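Student: sequence below, structure please.
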Amino acid sequence: MTLYSSTPYSELSVGMEAEIRRLCRAEDFFVFANASGNHNPMHLPREDHDGDGTPDEPVAPSMWVASLFSAVFGNMLPGPGTLYKGQTLRFLDRARAGEELTVKVRLTELKPDRVACFETWIEAEDGRRIVEGVAEVIAPERSVTFDDEDLPGLTVRRHVHFDRLLDLAEPLDPIPTAVVCPEEENALAGALLAAEHTLIRPILIGDSGKIAEVAAQIGADLTGFELLDEPDHDQAAATGVRLIHEGRANALMKGHLHTSRLLRHIVKRDGGLRTGKRLSHVFVMDVPGLDHLLMVTDAAINITPTLEEKVDITQNAIDLGLSLGIEQPKVGILSAIETVNPKIPSTIDAAVLSKMAERGQIKGGLVDGPLAMDNAVDIEAAKTKGIRSLVAGHADILVVPNMEAGNMLAKELTFVAHAEAAGIVMGALCPIILNSRADDDKARLASCAVAALYHEWRKRP
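Tutor: Here you go, the predicted structure:
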């Protein structure tokens, strides 16, 4: 909470000054674009403004920069109760995301009817002036006090963590990927988009007629892509698995077929993609407002996993976290409460998993549980409950008690918290990319980027 108090007109005197400092953030430019309707790409992150093929730091919108004067007038001098009467502006230079600006005003004249005139200017860190002008405001008649406790905050729905994954993966060689049944618009477009970003080299397996028809609908050219004609979905899935064993593909990607049909061939004891580990699914989620990636497992394969299966589920997620650049993934084993209760089996599993990690039976991460959802991801909730842990409040990975809980959690994050979700199956001979029909382009790209990074990590000695 910040408390603001104004200086009434009767107490103003020529020469009074005030200033604030403000960091230019890309999030501010998104807010300005939405509020003003100005969608000029010069002001938006990750756009190539000069056409050299590399995204540039966005230029701060000039009117956003100028709007910072109002923060000084409304909060400091004269302060709450002030109203604008006029403002002249002369823009001398540009500011960019990442620069800190100093916003200054100086009272130059007092006029009748509570009108106060100010010299106004904004400087960059190196002292150069960005904008200058003259403002006239109507000062408050009496002192006004205001606290901003009830001012609602804003969360920008921007998925910077997925952007980072794409940046990490795009320099890698594309993974030869068996794409099974890309016979629907999103399935084919997602594979081709990932190929365009050099994340995968797709081998398209399915009904060639349907694939060609979909390509025509989306205006895609399939020239140069390997296409294996296999109209039967069951046989297409078997072919995808076979390509992994033959070394022609290093990843498997689900297209427009039932997940169970694909998994049936993956889990076969003879000719499948089993390893010594339990297969498990991991949602890699970019949640707006969260300063790190969040992984949820298992929400798609293991319905009611045993303790032994949860060991593999946890280890699989840690391995994936390491491959994505998390130095020591923090794993929260979730339950409804954060204390061990014999009547709630998931709390006992969580305590055992934590102890197993302490003894080195689960490696590479910090594991703690049982934790409830709130104290796993929110440090204040953890403090309120008196939980002292390196994981509580900072979890990178959430291991859920069962598939129902995981699926509901992932869907709530996606549709209520506006998270983007990439999906991958771990524990097989190769990464398996599982996309949902509801996934947008960013989520599909992120799934391929996750697979590429994990594939690269596995090759390390």
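
Student: only C-alpha atoms for contact and neighbour calcs from this point on.
Tutor: OK.

Student: host element of Met63?
Tutor: Element membership of Met63 [criterion: DSSP states H and E] is helix 62-75.

Student: chain center to that helix, what's the gap?
Tutor: For helix 62-75, the separation from the chain centroid amounts to 30 Å (computed by C-alpha atoms, centre = their mean, to the nearest Å).

Student: quick one: list the elements packing against the helix or strand that it is followed by.
Tutor: Using DSSP H and E, the next helix or strand after helix 62-75 towards the C-terminus is strand 83-87. Other helices and strands packing on strand 83-87, by 3 or more C-alpha pairs under 8 Å, 6 or more residues apart in numbering; DSSP states H and E, are strand 129-138.

Student: the residue nearest to the spatial centre of the chain: what's it in contact with?
Tutor: Geometric centre of the chain, nearest residue: Asp286, 2.7 Å, by C-alpha atoms, centre = their mean. Taking C-alpha atoms under 8 Å, 6 or more residues apart in numbering, we find Asp286 in contact with 159-162, 292-294, 419-421.

Student: compare with the first, here's sequence two:
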Amino acid sequence: MDDETRPGQVHLTDLIHRARGGRPIPTAVAHPCDHHAVRAACDAAETGLIRPILVGPMARVRDAAEAEGVDISAFETVDAPYSEASAAAAVAAVRSGQAEMLMKGSLHTDELLTAALDPALGLRTKRRLSHVYLMDVPLYSKLLLITDAAVNIAPALEEKRDIVQNSIDLAHAIGIALPNVAILSALETVTPRLPSTLDAAALCKMADRGQISGGRLDGPLAFDNAVNLAAAADKGIVSPVAGAADILVVPDLEAGNMLAKQLTFLAGAEAAGVVLGARVPVVLTSRADSDAARLASCAVAVLLARFRAAAPAVGAS
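Tutor: Predicted coordinates for the structure are as follows:
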């Protein structure tokens, strides 16, 4: 569906435009040793979003840049012999203040996050790290944030509290003042037979008690009731969140991963992604991402970095 059929819709391209024009954020790009990673760093630099600091085995990085036909001669570089060393050096660049964001190159996600989570040398805060997909879905009236589909496999209640708060903070950073947060399950009623419904009810009560702030929570809600007002009405659900969710909090990583990929490959959604809860935003890109998706992920992280600089995030150590 084109933009004309969705008046007022905020798209990922709007976030890219919004992120342009400010100070480019110094960004440590860990192990950009293939054409996808080098192209992503160059595109983000050319758009004015980031100032890349390329961290990795520089002979391989230059070979990748030459093969892709891009010029990296103006970028700062840090030589590191292999992927784990690249991750550690990129994290060290953030800790030293040389970089203000972290970006995944062609190494594995767990290699980068292992370095970021190192108790002594990493980027931990009081918050649990979590991932948020921002989905631009043609059939939905606004951006849809999905969490967590990439980092936390089977989060417990306290971890879900951080996942929810991280996503609310991101929503604020992209301009959603009071996001509607739907805690998903397979049912709309609370039952001990389905633990995700108990977690949903507890999270809503935690919001009532101020343990989660800045958003409007409801759950448990099934997916259809969270995004479709008619489906919610058919079930007799009266809620300002039902049918109007900004954020979908999934029960576990498997559910979130399947949901995000279904929206991408069957509903034509574009997706950006960022990891929250660390000292700085962490951009995770995938080989399957389009160039536009990689650029949007950088733009979201830049908006978050600038938002934090203006008002430091609660939970930062």
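
Student: any idea what the TM-score is?
Tutor: Laid over one another, the chains give 0.95 as their TM-score (TM-score structural alignment, normalised by the length of the second structure), with 309 aligned residues with a C-alpha RMSD of 1.5 Å.

Student: before we move on, back to that, from Leu295 of the second structure, how far off is the aligned partner of the residue nearest to the centre of the first structure in the second structure?
Tutor: Here Asp286 of the first structure is matched to Asp136 in the second structure, going by TM-score structural alignment. To Leu295 of the second structure, Asp136 of the second structure is 14 Å away according to C-alpha to C-alpha, to the nearest Å.

Student: kindly report the same for Gly236 of the second structure.
Tutor: Taking C-alpha to C-alpha, one finds Gly236 of the second structure at 41 Å from Leu295 of the second structure.

Student: which one's more surrounded, the two?
Tutor: Ranked by neighbour count (other C-alpha atoms under 10 Å), Gly236 of the second structure and Leu295 place Leu295 first, with 26 against 9.

Student: for Pro57 of the second structure, give me its contacts.
Tutor: 31, 33, 79-82, 86.

Student: tell me the counterpart of it in the first structure.
Tutor: That one, Pro57 of the second structure, aligns with Asp207 by TM-score structural alignment.

Student: how about its match: what's its closest non-neighbour residue?
Tutor: Pro231 (4.0 Å; C-alpha to C-alpha, 6 or more residues apart in numbering).

Student: now do Ala293 of the second structure
Tutor: Ala293 of the second structure sits nearest to Ala272 (C-alpha to C-alpha, 6+ apart), 5.4 Å away.

Student: shouldn't the one you found be within a helix?
Tutor: No. Under DSSP: H, G, I helix; E, B strand; the rest coil, Ala272 of the second structure falls outside any helix and is assigned strand.

Student: ok, the aligned residue in the first structure for it - how many residues close by?
Tutor: Using TM-score structural alignment, the partner of Ala272 of the second structure in the first structure is Ala422. Neighbour count of Ala422 of the first structure, defined by other C-alpha under 10 Å: 27.

Student: I'd like to know how far Ala422 of the first structure sits from Leu110 of the first structure.
Tutor: 60 Å.

Student: repeat for Leu320 of the first structure
Tutor: From Leu320 of the first structure to Leu110 of the first structure the distance is 65 Å (C-alpha to C-alpha).

Student: which of those two has more neighbours?
Tutor: The neighbour count for Leu320 of the first structure versus Leu110, taken as other C-alpha under 10 Å, is higher for Leu320 (24 against 19).

Student: tell me the counterpart of the more buried one in the second structure.
Tutor: By TM-score structural alignment, Leu320 of the first structure lines up with Leu170.

Student: please confirm that that match is located within a helix.
Tutor: Yes. Per three-state DSSP, Leu170 of the second structure lies within a helix segment.

Student: so it sits right up against Leu304, yeah?
Tutor: Yes. Contact criterion C-alpha atoms under 8 Å: Leu170 of the second structure and Leu304 qualify, at 6.5 Å.

Student: which stretches of the second structure form helices?
Tutor: 12-19, 35-46, 58-68, 83-95, 109-116, 157-173, 195-208, 223-227, 229-234, 253-265, 291-310 (DSSP state H).

Student: who does the third one touch, helix- and strand-wise?
Tutor: Spelled out, it's helix 58-68 of the second structure. Using 3+ C-alpha pairs under 8 Å, 6+ apart: helix 58-68 of the second structure touches helix 35-46, strand 76-79.
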